[in-house]
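Novice: The sequence isn't on hand, but the structure is:
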């Protein structure tokens, strides 16, 4: 009986990680992820050039790059003259992202994207936030999948394990975030969101009025903990509840985007959520886009 249970568990694990999906679904994720990376590096350009560029804080001697164990950077050997190379590196980064989006040399492109992303972000002494760490993780996982041919053009069916790794990574992020939060008395008392939203550095509006609604603050605070510690990590794997949990997560992050200045965090989290879309979801999206394109073309031709 124990052997049968172990065998069944192994078969379920094998299906979870090594089942296949359509190349169309993986191509949809590849293109969307590349579009996000393009936006991310445009969004982050000011920070990167402020740190590495001509007259940047490294060249000016105002700050020095970090040298952390096991965190490499292509820029490590020419800190004294980074301004000369910053534009070629930046152009190469965007070029590799474009190649990956179009499906040209996906293996080399994905490897180059990860190497350059790590090179840009690893040494930063200032300007990093949680979104940057998650981008490094995502580019690493996508690189592994690309090296295995999961994002290459031409295949009809590909293994789905890169998306499963992204799913597990998001689950771990939520769970660890919840565990980290409950270490603070404000979260255990249910008042944390009042202080978070009231922080002038992150809050978009004046939420002082929330002091008059302690039960509302308590409900949102405990609701956040419930989502991160139990709702997402446990229930997202239940097929009938998957859509409900994902919609709840999207609503949570839209609420964060509307109330807090953490714009980069929203985009990188959306990439994790895309990993939960099924083959049928991607087929429906492609069909919908094709229908919209047909309507658009007909509208243009009718003018």
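Specialist: Nice, I can see it. Not measured: the values here are computed from a predicted model. Numbering: from 1, shown residues only.
Novice: CA atoms for contacts and neighbours, from now on please.
Specialist: Noted.
Novice: Counting by contacts, list what the helix or strand that residue 95 is a member of packs against.
Specialist: Remark: residue 95 resides in helix 82-102, with elements defined by DSSP states H and E. In terms of contacts (3 or more CA pairs under 8 Å, 6 or more residues apart in numbering; DSSP states H and E), helix 82-102 is packed against helix 23-43, helix 45-52, helix 106-121.
Novice: What helix or strand is residue 165 located in?
Specialist: Assigned by DSSP H and E, residue 165 belongs to helix 161-181.
Novice: chain center to that helix: distance?
Specialist: 11 Å (CA atoms, centre = their mean, to the nearest Å).
Novice: And here is the other one:
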């Protein structure tokens, strides 16, 4: 869980620095595309959307809240008060998302779940300021495993239902959807390279994506296919990040995959057999 905290914090800082900062005034100020009254129907009676930017002054509120988000993300990175800093990151992310929800796609919303999992997962047990402070206390720190399991269930549902949705689409059935996406100037980051691939290669990528997403829970359940499944997932999100305009969905998804790295086994192999674990925080 500590590795997840670090990965999510890095993804959040990249999200802020690359996606938000360059066009910040255009995205979130009331004289641009955002502002507290840009999408009033989203906050009408009966809806449960909320944003701190609707109660902060529009002149300096966005800058102040973004500054708080940056500080909280840095605190999360170094492991300082991870419960509080992760909740602050979550509140800031939800606030900026709701004030201009057109900037985020469905995949970007997984960052909200990751922030909550980091908050409740006791992610400061190692690799952070909290673990350094705890060195004077004897005994181990027990970290709950259920946040990681909840994330796993969420990602399984994300992949499987994404595949089911694609299976009912004629464009995905024929495979030509990726051919047109890879040549689209709005979606593709490398449209000048797409013509070098034959049409069948684009179609094959569509079918492989559907097959992998649909088989993800099954492949993950068996030890012999687990590594292949995870390697395909990492490769899928890296290629998506480099070739398609999908926001930072790929970065937050890659942060999720660090849960499967056996950090404890690596540490055990480097530790002498007769080492004293009485004061180690896990």
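Specialist: Sure thing, it's come through. As the structure is a computational prediction, the values presented were derived from the model and not from experiment.
Novice: hmm, back to that, the helix holding residue 95 of structure 1 vs structure 2, average offset?
Specialist: Once fitted to structure 2, helix 82-102 of structure 1 is off its aligned match by 1.6 Å on average (mean CA distance after the TM-score superposition for structure 1).
Novice: Buried residues of that helix, list them for me.
Specialist: Buried residues in helix 82-102 of structure 1, counting neighbours by 16 or more other CA atoms under 10 Å, are found at 82-83, 86, 89-90, 93-94, 96-101.
Novice: Dump those residues to a markdown table, plus distance to residue 138 of structure 1.
Specialist: Output for the buried residues of helix 82-102 of structure 1, formatted as a markdown table (distance: CA to CA, whole Å):
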| residue | distance to residue 138 of structure 1 |
| --- | --- |
| 82 | 26 |
| 83 | 28 |
| 86 | 23 |
| 89 | 20 |
| 90 | 19 |
| 93 | 16 |
| 94 | 17 |
| 96 | 16 |
| 97 | 14 |
| 98 | 17 |
| 99 | 17 |
| 100 | 14 |
| 101 | 15 |
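Novice: Please list all residues in contact with the residue in structure 2 that residue 136 of structure 1 lines up against.
Specialist: In structure 2, residue 136 of structure 1 lines up with residue 112, judged by TM-score structural alignment. Taking CA atoms under 8 Å, 6 or more residues apart in numbering, we find residue 112 of structure 2 in contact with 90, 93, 94.
Novice: State the distance from residue 112 of structure 2 to residue 65 of structure 2.
Specialist: 16 Å (CA to CA, to the nearest Å).
Novice: hey, where'd the helices end up in the stretch 151-282 of structure 2?
Specialist: Along the stretch 151-282 of structure 2, counting by DSSP state H, counting those that start in this stretch, helices occupy 170-174, 176-182, 199-221, 223-243, 249-257, 263-270.
Novice: picking up where we left off before, which one, of the helices and strands packed on helix 82-102 of structure 1, ends up nearest to residue 298 of structure 1?
Specialist: Shortest separation from residue 298 of structure 1 across these is recorded for helix 23-43, at 24.8 Å, computed as CA to CA.
Novice: Just list what the closest one packs against, helices and strands only.
Specialist: Going by 3+ CA pairs under 8 Å, 6+ apart, helix 23-43 of structure 1 lies up against helix 82-102, strand 157-159, helix 263-274, helix 279-301.
Novice: For residue 131 of structure 1, which of these is the nearest?
Specialist: helix 263-274 (4.8 Å).
Novice: for the closest one, which positions count as buried?
Specialist: 264, 265, 266, 267, 268, 269, 271, 272, 273, 274.
Novice: Same list (the helices and strands packed on helix 82-102 of structure 1) but as a markdown table, adding mean neighbour count and distance to residue 3 of structure 1.
Specialist: A markdown table is the format used below for those (neighbours: other CA atoms under 10 Å; distance: least, CA to CA, whole Å):
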| stretch | mean neighbour count | distance to residue 3 of structure 1 |
| --- | --- | --- |
| helix 23-43 | 19 | 35 |
| helix 45-52 | 18 | 55 |
| helix 106-121 | 21 | 40 |
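Novice: any chance of those in a markdown table, with distance to residue 14 of structure 1 too?
Specialist: Below are these laid out as a markdown table (distance: least, CA to CA, whole Å):
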| stretch | distance to residue 14 of structure 1 |
| --- | --- |
| helix 23-43 | 19 |
| helix 45-52 | 41 |
| helix 106-121 | 25 |
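Novice: for the ones you listed, which one sits closest to residue 238 of structure 1?
Specialist: helix 23-43 (20.9 Å).
Novice: That closest one versus helix 161-181: what angle between them?
Specialist: Inter-element angle recorded for helix 23-43 of structure 1 and helix 161-181: 50 degrees (by axes from the mean of the first three to the mean of the last three CA atoms, to 10 degrees).
Novice: which other residues reach helix 23-43 of structure 1?
Specialist: By CA under 8 Å, 6+ apart, helix 23-43 of structure 1 touches 94, 97-98, 100-102, 150-151, 153-158, 264, 267-268, 271, 274-275, 278-279, 282-283.
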